[in-house]
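In: Dropping the sequence and predicted coords here.
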Amino acid sequence: MAVSNNITACLNFLALICTIPVVATGLWFASKQGAECARLARWPVAILGGLLLLVALAGFVGAYWNRQGLLAAYLFAMAALITLLLALLVFAFAVTHGSGAYDVPGRAYREYRLEGFSGWMRGYVAGDPRRWEGIRACLAASDTCKKLTMETAFFIAPEQFYQSDLSPLQSGCCKPATACGDA
């Protein structure tokens, strides 16, 4: 077996081992039927892990036993997966471009509006009222506000609230005249 085939076989064997946790995570997400927060990641993670597993297996078998057909299929499949992941990366950057933040006079924090985000993001979040309720339920179920309580454990008077440099999550969890996390 040629040196390049040995290197390709070793790299694909490592990739094969690394895809096992990805597939397991996807199947674990798929088994969590009640978790609304993981709904979007259920099958895409399992499918992506399965595709990576098959591509790595084809690359390993093709390189180890010098099967030219499998190596050619491996190269085309890997090119397609890389192109798909690059397209997903560009889409993610385009969708999340812009923060929606604007300065509020007399306040140390910034306000956030949906109009500052991409059109796709606005349509996705605001297009279906149930979707926003699902996002809100995920934040509430994640104990984010309780974790923020441990980081910023103080009673917020209205003056403190308006002059505090809070993150968007902190300002959503903390309200004037309440303890953070109790809102």
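Out: Now that the structure is in, tell me what you want to look at.

In: drop to CA atoms for contacts and neighbour counts, all remaining ones
Out: Will do.

In: quick one: the residue nearest to the spatial centre of the chain and Phe29, what's the gap?
Out: In the chain, the centroid-proximal residue (C-alpha atoms, centre = their mean) is Ala41; its distance is 8.2 Å. Distance of Ala41 to Phe29, given as C-alpha to C-alpha, to the nearest Å: 7 Å.

In: another structure for you, compare them:
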Amino acid sequence: MVRLSNKLIGTLNLAILLLSLPVLGGGIYLKAGAATECEKFLEAPLIALGVFLFVVSLAGFIGACYRNSCLLWLYLVVMFLLILFLFCFTAFAFFVTNKGAGRAVSNRGFKEYRLGDFSRWLQKRVEDSKNWRRIRSCLDQRKACKIMEQKNETWAQFVGHDLSPIQSGCCKPPTACNFTFVNATTWVKPAGFHSGDIPADCDAWENDRSTLCYDCESCKAGVLAQIKRDWKKIAAVNVVLLVFLLLVYSVGCCAFRNHRDEYRYPRFKRARYP
């Protein structure tokens, strides 16, 4: 039983150790050759995650293979903290993304989004000017709006499409503005337009490709809707990861207990199993 649990925990940690190498390599690659702010934003978390996985899995692998109680104990403590962190993060992700949904627009294939529909915690993140400057820069670099423009669609084709939250909120004015369609990213304000008669986002809209509706609340709402989608996927992956980590942690606890008992009762072990 001792050898089986040690072999199993060693094999599992060897797999995690090998997995950490491409994660760490990806972070180093982004640090060396990142072309955009969005890519640079990912470099630090990837490097930190790669180093963490490498060190922890190495400790678990050595501790299991060489039956080192100190390393196994340290490994189990770190694994417990990791499981606790993932559980709290997953619960938090489900909580803050529980609110907020797109609103259907009459005779449109896409939905539109309002900032006030999302949780206050998320609203504060995008309302912070420093955060929004970085997000806005990423939106411009993603070229989501340019892709819409290049399609060169007619009005009927445009309104029939299911736009992404970012495309709906950032690349076109809100439907309530009642602007005249030229193409997906070019709209004409109606004659006699007065900013007080329609939503404030209508004032912020510009046909300039570097502006569009990037300063609109609808754009911030679209970003939050996209974040909500992404966080839901991450939370689902975290649930699977938690199950895997609990399995590894259980095997690790078994290996540690068996190793401790083996050295606590060495004579009994030898007498019973010659």
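Out: Perfect, thanks for sending it. What you see is a predicted model, and the numbers here were worked out from it, not measured in a lab.

In: now what about the TM-score between them?
Out: The TM-score (TM-score structural alignment, normalised by the length of the first structure) is 0.79; 179 aligned residues with a C-alpha RMSD of 2.9 Å.

In: Pull the contacting residues for the residue nearest to the centre of the first structure.
Out: Contacts for Ala41 of the first structure (C-alpha atoms under 8 Å, 6 or more residues apart in numbering) come out as 26, 29.

In: can you check Phe80 of the second structure too?
Out: Taking C-alpha under 8 Å, 6+ apart as the test, what Phe80 of the second structure contacts is Tyr249.

In: secondary structure class for it?
Out: helix (DSSP: H, G, I helix; E, B strand; the rest coil).

In: try Val182 of the second structure
Out: Per three-state DSSP, Val182 of the second structure ends up strand.

In: Can you tell me what it aligns to in the first structure?
Out: Residue correspondence, TM-score structural alignment: Val182 of the second structure in this structure matches Ala177 in the first structure.

In: how close does the closest residue to its match other than its chain neighbours sit to Glu111 of the first structure?
Out: Distances taken as C-alpha to C-alpha, 6 or more residues apart in numbering put Ala157 closest to Ala177 of the first structure, at 4.7 Å, once the chain neighbours are dropped. Relative to Glu111 of the first structure, Ala157 of the first structure is positioned 19 Å away (C-alpha to C-alpha).

In: average gap between stretch 12-22 of the second structure and the first structure?
Out: Taken over the aligned residues, the distance from stretch 12-22 of the second structure to the first structure averages 0.9 Å (mean C-alpha distance after the TM-score superposition for the first structure).

In: In the first structure, what range does that stretch match?
Out: Under TM-score structural alignment, the counterpart of stretch 12-22 of the second structure in the first structure spans residues 11-21.

In: How far does that stretch sit from its chain's centre?
Out: 21 Å (C-alpha atoms, centre = their mean, to the nearest Å).

In: just stretch 43-54 of the first structure next, same as before
Out: Offset of stretch 43-54 of the first structure from its chain centre (C-alpha atoms, centre = their mean): 16 Å.

In: any residues touching it, and which ones?
Out: 15-16, 19-20, 22-27, 29-30.

In: and Thr185 of the second structure, how many neighbours?
Out: 24 (other C-alpha atoms under 10 Å).

In: ok, it to Leu12 of the second structure distance?
Out: For Thr185 of the second structure relative to Leu12 of the second structure (C-alpha to C-alpha), the value is 51 Å.

In: Assess the claim that Trp73 of the second structure and Arg257 are in contact.
Out: No - with contacts counted by C-alpha atoms under 8 Å, Trp73 of the second structure stays clear of Arg257, the gap being 10.0 Å.

In: More neighbours: which of the two?
Out: Neighbour totals were compared for Trp73 of the second structure and Arg257, and Trp73 leads with 18 against 15 (other C-alpha under 10 Å).

In: Could you grab the helix/strand/coil label for that one?
Out: Trp73 of the second structure - assigned by three-state DSSP - is helix.

In: Can you tell me what it aligns to in the first structure?
Out: Match for Trp73 of the second structure (TM-score structural alignment): Ala72.

In: Contact partners for its match?
Out: Per C-alpha under 8 Å, 6+ apart, neighbours of Ala72 of the first structure: none.

In: what about it, distance to Thr8 of the first structure?
Out: 13 Å.

In: Kindly report the same for Ile17 of the first structure.
Out: Ile17 of the first structure is 14 Å from Thr8 of the first structure, by C-alpha to C-alpha.

In: quick one, helices of the stretch 51-200 of the second structure?
Out: Assigned by DSSP state H, counting those that start in this stretch, the stretch 51-200 of the second structure shows helices spanning 69-96, 120-127, 129-142, 144-150, 155-159, 165-170.
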